[in-house]
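Chemist: Any chance you could fold what I've pasted below:
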Amino acid sequence: MDLRGKAGLVAIAVCTGIWLIRTGSDMDLPPQPATTEAFARAAVAAEPDAGIPLPPSDPVRIRIPAIRVDAPVTRLGLRAGGSLEAPPAGNRNLAGWYRGGPAPGAKGASIIAGHVDTAEGPAVFYNLGTLKKGTRIEITRKDGRTAAFAVDAVEVFDNNAFPDRKVYGATVRPELRVITCGGGFDARTGYQANVVAFAHLTGEA
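Modeler: Predicted structure coming up:
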């Protein structure tokens, strides 16, 4: 999968923050990742061992018990301009998988995106920024198998300085990226950043 050059569009596609515009309060900004949950900067740590890659199979559900996420997963493609489609905003408890990339559990970096809020209020990944390293994420797949992941880091990236290769680049092991909007908010342009949880496959649930 190669989404280089489309990172800013991903942020716009996933959410617009209409709820914040309606409430008019900065107190309603979603929680942001703690700096302690980012990847280590001073030294390059060895990557933890990953589970054995699974054969490709579409995801049907994502569970993150630590933040009470238990949501169905729909398929997402790219819009004509190259931006990632967003899950339908009418269902706040819905995530989307980029079907042009690896399936969760298969070799490579699988992309799951979802709204942080909609016009009705907080949405499926509102609390994504509160995740801690080691947090468990489960993806139930169409083949009936459940891929289990452990969070390696949670970071927030400004839209105009999004590390495309770090997030979307090819990986040699089965990994997962869970993405939503975050950072500051501007009523004219929406959220100014993306929150990304990086995880690796640990096995099957």
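Chemist: C-alpha only now, for contacts and for neighbours.
Modeler: OK.
Chemist: Show me which positions of stretch 175-195 end up buried.
Modeler: 175-183, 185, 190-195 (16 or more other C-alpha atoms under 10 Å).
Chemist: Equivalent analysis for stretch 74-84, please.
Modeler: Taking 16+ other C-alpha under 10 Å as the criterion, stretch 74-84 shows 74-77, 83-84 as buried.
Chemist: before we move on, back to that, from the buried residues of stretch 175-195, which is closest to L54?
Modeler: E175 (11.4 Å; C-alpha to C-alpha).
Chemist: Quick one: list the elements packing against the helix or strand encompassing that closest one.
Modeler: Following DSSP states H and E, the helix or strand that holds E175 is strand 174-186. Contact analysis of strand 174-186 by 3 or more C-alpha pairs under 8 Å, 6 or more residues apart in numbering; DSSP states H and E lists helix 7-14, strand 108-114, strand 146-158, strand 190-204 as its packing neighbours.
Chemist: One more, so I can put them side by side:
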Amino acid sequence: MAAPESSPTPAQQGPPSGERMMMWGVAVVLVVVGLIGGKTHDTAAGPAQAGGAASLTRPAGKQLPRSRPTRLLIPKIGVDAPFTELSLSAAGQLQPPPADDVNLVGWYGKGVTPGETGTAIIAGHVDTKTSAAVFAGLDELSQGDRFTVRRADGKDADFVVDSSETFEKNDFPDRRVYADVPRAEARLITCAGDYDRGAADYTENLVVFAHLV
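Modeler: From the prediction side, this is the model:
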């Protein structure tokens, strides 16, 4: 059950000490399945299928060769964070970045690298057991804002935000978020909404959609 409308946002309050940490939920399972070319649940196509005809009409735009991301810079919200590579658990779920480092973002290592053609997935904690975390201010980003991913090849991947949207976790638009696309795009993802103590999870996901410029 959601908290009353007057409740503080997760960045302001969140769950009590000892429980406060980003929970990844269903959306992460879907991205992992999609990025490795498998099938999603029966009601949605995987990312490799989800772009459809609409995505094929987009211009290819700028793109960079594959290279591991090393640092994420978002000047508007003061983010200057290193990357860690995220992998799958035995259950097939994407492992989150370590919760003991509040200034760390994760990238799925078997997915698209930021700047490469396709959809690169970057995830971070909104808060941890001890404090607000790297993506606590992610909801401040809006259309036209910019961020940069520094890469191991020495090239910077500069992105501009197309939109910032929040989705209920039980109605997450996986085909839209993780669709395979013909240009270089990125998604910044964290948790949002109220913290449901019964489910030990936040109720929503915040997704920032962006493309390489």
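Chemist: hmm, back to that, now the helices and strands packed on strand 174-186 of the first structure as CSV including distance to G100 of the first structure?
Modeler: Output for those, formatted as CSV (distance: least, C-alpha to C-alpha, whole Å):
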stretch, distance to G100 of the first structure
helix 7-14, 14
strand 108-114, 9
strand 146-158, 19
strand 190-204, 19
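Chemist: What count of nearby residues applies to the aligned partner of D164 of the first structure in the second structure?
Modeler: In the second structure, D164 of the first structure lines up with D174, judged by TM-score structural alignment. Using other C-alpha atoms under 10 Å, D174 of the second structure has 22 other residues around it.
Chemist: how far away is D174 of the second structure from V33 of the second structure?
Modeler: 11 Å (C-alpha to C-alpha, to the nearest Å).
Chemist: Same question for E165 of the second structure.
Modeler: 22 Å.
Chemist: Which one of those two is surrounded by more residues?
Modeler: Between E165 of the second structure and V33, counting by other C-alpha under 10 Å, V33 is the more crowded of the two (18 against 13).
Chemist: In three-state terms, how would the more buried one be classified?
Modeler: With DSSP: H, G, I helix; E, B strand; the rest coil as the basis, V33 of the second structure sits in helix.
Chemist: Tell me where the second structure has strands.
Modeler: 69-74, 79-86, 105-108, 118-124, 146-151, 156-168, 184-196, 201-212 (DSSP state E).
Chemist: What range does the fourth one cover in the first structure?
Modeler: What it means is strand 118-124 of the second structure. Against the first structure, strand 118-124 of the second structure falls on residues 108-114 (TM-score structural alignment).
Chemist: Now tabulate the strands of the second structure in CSV and tack on distance to G18 of the second structure.
Modeler: Formatted as CSV, the strands of the second structure follow (distance: least, C-alpha to C-alpha, whole Å):
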stretch, distance to G18 of the second structure
strand 69-74, 28
strand 79-86, 23
strand 105-108, 21
strand 118-124, 19
strand 146-151, 32
strand 156-168, 25
strand 184-196, 14
strand 201-212, 13
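Chemist: nearest to A48 of the second structure, of those?
Modeler: Here strand 118-124 is closest among those (C-alpha to C-alpha), at 9.8 Å.
Chemist: Quick one: work out the angle between the closest one and strand 69-74.
Modeler: 70 degrees (axes from the mean of the first three to the mean of the last three C-alpha atoms, to 10 degrees).
Chemist: Buried residues of strand 118-124 of the second structure, list them for me.
Modeler: Result for strand 118-124 of the second structure [16+ other C-alpha under 10 Å]: buried residues 118-124.
Chemist: out of these, which one sits closest to I77 of the second structure?
Modeler: Of those, the one sitting nearest to I77 of the second structure (C-alpha to C-alpha) turns out to be G124, at 13.8 Å.
Chemist: The closest one: what's it in contact with?
Modeler: Listed by C-alpha atoms under 8 Å, 6 or more residues apart in numbering, the contact set of G124 of the second structure reads 96-97, 104-106, 133-135, 188-190.
Chemist: Over to S89 of the second structure?
Modeler: Q95.
Chemist: what's the distance between the match of D164 of the first structure and T148 of the second structure?
Modeler: For D174 of the second structure relative to T148 of the second structure (C-alpha to C-alpha), the value is 24 Å.
Chemist: now swap in G118 of the second structure and tell me
Modeler: Taken as C-alpha to C-alpha, the span from G118 of the second structure to T148 of the second structure is 17 Å.
Chemist: can you tell me how far the most centrally placed residue in the second structure sits from A54 of the second structure?
Modeler: Nearest to the mean C-alpha position of the second structure, by C-alpha atoms, centre = their mean, lies I189 at 2.2 Å. Computed as C-alpha to C-alpha, the I189 of the second structure to A54 of the second structure distance reads 23 Å.
Chemist: ok, now how distant is I67 of the first structure from T135 of the first structure?
Modeler: 10 Å.
Chemist: After alignment, which residue of the second structure pairs with T180 of the first structure?
Modeler: Structural alignment (TM-score structural alignment) places T180 of the first structure against T190 in the second structure.
Chemist: Identify the residues contacting its match.
Modeler: Counting by C-alpha under 8 Å, 6+ apart, T190 of the second structure has contacts 22, 123-126, 135, 138, 205-207.
Chemist: what residue of the second structure takes the place of G81 of the first structure?
Modeler: By TM-score structural alignment, G81 of the first structure lines up with A91.
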